[in-house]
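1. prediction below, plus the sequence it came from.
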Amino acid sequence: MAAPQTETPKAELPDPQEVARTYAEVAQRASKLLTEHMQRESKRGIQPPSDELGVAQAFLDMMKKLLADPYRLATAQMNLVWDYFSLWQHSMQRLWGLSPTPVAAPDKSDKRFKHEDWQDHFLFDFIKQSYLITARHIHDTVSSVDGLDEESQQKVNFYTRQYIDALAPSNFAFTNPEVFQETMRSHGQNLIKGFNNLLRDVEEGDGKLRIRMTDTSAFELGKNVATTPGKVVFQNDMMQLLQYTPSTAKVNTRPLLIVPPWINKYYVLDLRDKNSFIKWAVDQGNTVFVISWVNPDARHAEKSFDSYLSEGVLAALDAVIEQTGVKEVNAAGYCLGGTLLASTLAYMAAKKDKRIASATFFTTLLDFSQPGELGVFIDEPQVQGLEKKMAARGYLEGSEMATTFNMLRANDLIWSFVVNNYLMGKDPFPFDLLYWNSDSTRLPAKMHSFYLRKMYLENALSEPGGIELCGVKIDLSKINVPCYFISTIEDHIAPWKSTYLGALRLGKTPRFVLGGSGHIAGIVNPPVANKYGFWVREDGKLPDNSEDWLKDASHQAGSWWTDWQAWAQAQDPGQVAARDPATGKLPVLEDAPGSYVKARLDKAPR
């Protein structure tokens, strides 16, 4: 096939010295990595193939079912041929100067085909539509096989989508018009630079590909991210407790204790001044405390879910009350931090401990019966495989968890960077959210095994007395404090219909709010942005079915933050003079953001 004719900028010869330097660096890196790989493989010996994920078996079962129904298979093939024929007709009409309706069009949110040549250039339009037709038919065929069990069907659907996404024409140099133009313009220097970027990422991943999503050198904690002023006023082996400096003369009587997840770091709530939930909450007159979890290593292998409860939330609660002299606090938990907060509230209810007066849950799972696509990675064989890895080193490596989450949105969090970094030969753009996303955390072996087994595999938290923490059987129905539940409609990590099931488990009906966007963007949604909006039912009812709730919910413009603040303000008995962390009863240990949060795994010496 002749090379596609595209309009390209005037080609400029590259600088010979720069080309020589780039080639030398590529050769040096490639040689070093190849040597290191061979040394590792020789130490490991020949490893038999394994299928810990159960993917091969799932596809084998799917193929057996599919081949047992030849009529359906033949129908699928004929439909594919018909669509190809329609595409051929469409292409002929375009050659004749007509503007027919496309046979297949990408979703409006699909960023892979935004370049104008995907629409305007005959050949690239043909490639795009051919891919979309094939992708649709492959997915439709494997997702409609009769007789396949639900677990296998989920795996087939998920990994088929990974395969389809990987083979998108946008991911290859000569079928992506933007990459093709850059290759012609730079005489292929983009591909050489991209290969150098690839080697750098493998090098920094210690033999494994760690795709760089942002320029990490552009950010520094305490300088241009996590900058809200405050002090570390308490710490133990599990966490540091940060108290933020007030910005108002008066503050609400009850302080706010935030429990973030330990799968990620807390400063997603404090990225920049303009999108920091923590700064905004301080500016609304809240005395804000936040837990900054330790980034665990082998020394923390025996730290359990109990440890996060007792040495985390309860220890922080003791410190907040000692620091402020109050008898009651408000608490908020994000994702896994919300799961821990609910567990703590149930524990406290059993102990007749009423020091937490209200609770807010951000995208929190309490009922794990419908975990969404994360369930693809969590079954008995996979958990056993993880437990073996964790037993050897005492923790789950942060990069492994990050890869799992990235696969849930592969086009945005994997393939877009493959194109930018390796095909276009560009360095990633500095972006605070992606800097945070790349700041991985480890998970202690004992805690993570308990979490996966008891929460995901057994869904024991949702059952009264299903789990025991610190010697107490946990019953979510005993939680009777006012609660606010915020979920997001596009959440892939904690699907909103699943979080809704958890909200039903509480002893007191919460205010349930559904925000726009996803797990992060829907939460980090400041009022000044005026984006997404949210749904709420002002009658306060929480029917058994989530769709029934949504049917009668009204959509509100703006950010859920203001709705939450109005709700939280109504829970508070009054105001007191602002509380300066530097003059509290607890000694100041260091300035926020503290030292625990600064432990980056990708900066650790090897």
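-> Noted; the coordinates are in hand.
2. CA atoms for contacts and neighbours, from now on please.
-> Noted.
3. quick one: the longest helix seen in the chain to chain centroid distance?
-> If you go by DSSP state H, the chain has its longest helix at helix 16-44. Distance of helix 16-44 from the chain centroid (CA atoms, centre = their mean, to the nearest Å) equals 32 Å.
4. mind listing the helices for the stretch 251-400 of the chain?
-> 277-283, 305-307, 315-324, 336-350, 380-393, 398-407 (DSSP state H, counting those that start in this stretch).
5. ok, structure two:
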Amino acid sequence: MPRKPSSAPASTPPQAPHRAARAPRPAETPTQKLDRLAQAAAAPLTGGLSPVSLGLAAADWAWHLALSPGRRLELAALAMQLGRQHLAEGWAPGDESPPPDEDPRFRHEAWAQWPYRQWRAGFRAAETFWSEATQVPGMTTHHAQLTHFFARQWLDMLAPANWPATNPLVHQDLWHNGGAHLRQGLQNWLADATGTPDDNAPPQRFRVGHDVAVTPGKVVYRNALIELIRYTPQSAKVHPEPVLIVPSWIMKYYILDLSPHNSMVRYLVQQGHTVYMLSWRNPDARDAELTMDDYLRLGVLDALQAVGVQHGADTPVHAMGYCLGGTLLAIAAAALARPQGVAGQDQLPPLRSLSLLAAQTDFSEPGELGLFIDEGQIDWLDHTTRGQGYLSGKQMAGSFEFLHSRDLVWARRMREYLLGERDQPNDLMAWNADSTRMPARMHHEYLTDLYLNNALARGSYRVEGRPVSLDDLHLPVFVVGTQRDHVSPWTSVYKLHHLCDAEITFALTNGGHNAGIISEPGHAGRHYQMATRPAHGPWIEAADWAASAPRHEGSWWSAWQAWLAARSSAPQPAAQIPKASVLCDAPGTYVLQRYREKN
């Protein structure tokens, strides 16, 4: 049953979280503890990746290739063909050169000159060969994807742009500037390697509550897991139905309240909506046994009840969730919609609509992030998290660096260490560096139930001991996918159409998982496609949808806000936040919790 919303003063420390009724994990035996300690000690040496999972993938590839002489002949023929092309293109006489390369690493005109164009052509040939060589018939799909992925990682590391001996920009600097930028790059590397202050680093900016997360508001509810922020109205009239935003707990909430010009919260408030935002507490080792049920109950349901206290339990709520917060919100909405509902549902306001931004509900094709999730990898992670009680922000960041090592690792190091150019921070980069943790048990359940077993899509995910089905959803749904999303591929997000017959408005915007969502009106180069499938409408395949959905220039925010307004009552005079419910000013205290991570 949802707990009564807190009215404790801001100085009152939160009590220990109430834990959902799930069986405790069995205690470790001495031999299990020995295994855990041994594997946890080895984890930093493998970048947090299971050597067993990687070894099985390599063995699957090697054995199938060894037993496939025909495939080896095909690859040998491909190697000879690529070699001839390399000689013909890379070593062509005269001033002829290949067309400009779209890869940012090789876009500079210097790469078209001899001998750099030969090195670039050789690298491109190697990419083509290994893309084909890692695909051997008979391999499991997961092992083939892993083999292909890590072959690409290896090639990205060996790219000629990453090394001073083969990078023409470094050579030009040595000739024209005596290597001044290379010396500065060495200083940058030393500063990063030793952790000493860097005089070349840009000044610190984008402080929470000063430069970002500055939309005026008050914390009106707090429990041991969340603070709930209600934002001050910025229009004379507001729609009666409030908007409750559930961000992912693997990130700080202010991704949706960055600088004033690109704050989604500020935009909604200015458009006449009353907005509430969950701010998740950054967990520590004492929270190791928090579960997904705890996040559902203490997060979504307690916040929903608190909104009902502010506006009345009969006032409908527009609920929006981003990333994993959207997945959790979809689970909550399905639990509320099932015939038996949830405990204490009579105290909760009804949902008027559901909006899911870059949020998966079907994890059968989760993209490259799924490469790191199998039984062996989850067991390896469990040995790390069970000892420390959480997955650290630094450990999570390592996985994302693997996914985008070309941009997040090698391209950045080339700029900073070879060319001496420090990246100039922006608000999104500052937010990305403000990492959070995930409790050990919740992290295990999240990976096992959602990614590994795809329980939500299969109708076997349980809330309060009973399964939930997204097919019980009948309220209108607005779904957003982004074209270059490495966390929630838009084709995976789109699969909600398969799982429920509700009216679904789907918008596909350009950009990635973060930049595509933070797409404020007036942002240059933004566009999106959007179409609505009516309730019980026919299924349209994702590729066919993308080929037929109308394209619109500008920000999808305006379309979403119009969608919300069309499903809201007529605006009424704005009411101020009741003083009796105010605990402290926004952005609150939980968003400021940070830890110095050792691993």
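-> Nice, thanks for sending it over. Just so we're clear, the structure is a prediction, and the values are computed from it rather than from any experiment.
6. related to what we said a few turns ago, list the buried residues in whichever helix or strand comes after the longest helix of structure 1.
-> Downstream of helix 16-44 of structure 1, the next assigned helix or strand under DSSP states H and E is helix 55-67. Across helix 55-67 of structure 1, burial judged by 16 or more other CA atoms under 10 Å covers 55, 58-59, 61-62, 65-66.
7. what's the average distance for helix 55-67 of structure 1 when superposed on structure 2?
-> Compared with structure 2 after the fit, helix 55-67 of structure 1 shows a mean deviation of 1.9 Å (mean CA distance after the TM-score superposition for structure 1).
8. just the angle between the very next helix or strand once past that helix and helix 55-67, please?
-> Next helix or strand after helix 55-67 of structure 1 toward the C-terminus (DSSP H and E): helix 70-95. Comparing the axes of helix 70-95 of structure 1 and helix 55-67 via axes from the mean of the first three to the mean of the last three CA atoms, to 10 degrees yields an angle of 90 degrees.
9. check which helices and strands helix 70-95 of structure 1 sits against.
-> helix 55-67, helix 122-142 (3 or more CA pairs under 8 Å, 6 or more residues apart in numbering; DSSP states H and E).
10. of the helices of the stretch 251-400 of structure 1, which approaches T488 of structure 1 most closely?
-> For T488 of structure 1, the closest of these is helix 336-350, at 14.5 Å, according to CA to CA.
11. how about the closest one: buried residues?
-> 336-349.
12. which parts of stretch 441-456 of structure 2 are buried?
-> 441-444, 446-456.
13. so where is that stretch in structure 1?
-> Mapped onto structure 1 using TM-score structural alignment, stretch 441-456 of structure 2 spans residues 446-461.
14. where do the strands sit along the stretch 201-350 of structure 2?
-> When assigned using DSSP state E, counting those that start in this stretch, the strands of the stretch 201-350 of structure 2 occupy the ranges 217-222, 226-231, 237-238, 243-246, 275-280, 317-322.
15. redo the ones you listed as TSV? Include distance to R484 of structure 2 and mean neighbour count.
-> Listed next are the strands of the stretch 201-350 of structure 2 as TSV, based on distance: least, CA to CA, whole Å; neighbours: other CA atoms under 10 Å:
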stretch	distance to R484 of structure 2	mean neighbour count
strand 217-222	33	26
strand 226-231	31	27
strand 237-238	35	20
strand 243-246	23	27
strand 275-280	26	26
strand 317-322	16	24
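16. now for those strands, which one comes closest to G554 of structure 2?
-> Comparing these by CA to CA, strand 317-322 comes nearest, at 20.5 Å.
17. show me what the closest one is in contact with.
-> 241-248, 326-329, 349-359, 564 (CA atoms under 8 Å, 6 or more residues apart in numbering).
18. equivalent analysis for stretch 503-523 of structure 1, please.
-> With CA under 8 Å, 6+ apart, stretch 503-523 of structure 1 has contacts from 362-363, 366-367, 462, 476-494, 496, 500, 532-537, 540-542, 544, 560.
19. quick one: buried residues of it?
-> 503-523.
20. off-centre distance for the match of stretch 441-456 of structure 2?
-> 20 Å.
21. which ones are touching the residue nearest to the spatial centre of structure 1?
-> Geometric centre of structure 1, nearest residue: F405, 5.0 Å, by CA atoms, centre = their mean. F405 of structure 1 makes contact with I493 under the criterion CA under 8 Å, 6+ apart.
22. what does it align to in structure 2?
-> F405 of structure 1 maps onto F400 in structure 2, by TM-score structural alignment.
23. distance of its match relative to N200 of structure 2?
-> Distance, F400 of structure 2 to N200 of structure 2, using CA to CA, to the nearest Å: 26 Å.
24. hey, where'd the strands end up in the stretch 401-550 of structure 1?
-> So, for the stretch 401-550 of structure 1 - with DSSP E, counting those that start in this stretch - the strands run 443-444, 468-469, 472-473, 483-488, 511-515, 534-536.
25. in JSON lines: these, plus distance to A332 of structure 1.
-> Converted to JSON lines, these look like this (distance: least, CA to CA, whole Å):
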{"stretch": "strand 443-444", "distance to A332 of structure 1": "21"}
{"stretch": "strand 468-469", "distance to A332 of structure 1": "20"}
{"stretch": "strand 472-473", "distance to A332 of structure 1": "22"}
{"stretch": "strand 483-488", "distance to A332 of structure 1": "9"}
{"stretch": "strand 511-515", "distance to A332 of structure 1": "14"}
{"stretch": "strand 534-536", "distance to A332 of structure 1": "19"}
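26. the ones you listed: which one's closest to M92 of structure 1?
-> Between those, strand 483-488 lies closest to M92 of structure 1; by CA to CA that is 44.5 Å.
27. quick check: angle from that closest one to helix 336-350?
-> Using the same axes, to 10 degrees: strand 483-488 of structure 1 against helix 336-350 is 160 degrees.
28. pull up the aligned stretch in structure 2 for strand 483-488 of structure 1.
-> Using TM-score structural alignment, strand 483-488 of structure 1 pairs with 477-482 in structure 2.
29. what's the mean distance for the matching stretch versus structure 1?
-> Stretch 477-482 of structure 2 sits 1.0 Å off on average (mean CA distance after the TM-score superposition for structure 1).
30. mind listing what's buried in that stretch?
-> 477-482.
31. next one: stretch 489-500 of structure 1
-> 489-500.
32. and the closest residue to S460 of structure 2 other than its chain neighbours, how far from E227 of structure 2?
-> Setting aside the residues directly before and after it, S460 of structure 2 is nearest to P467 in space (CA to CA, 6 or more residues apart in numbering), at 5.3 Å. Per CA to CA, P467 of structure 2 is found 28 Å from E227 of structure 2.
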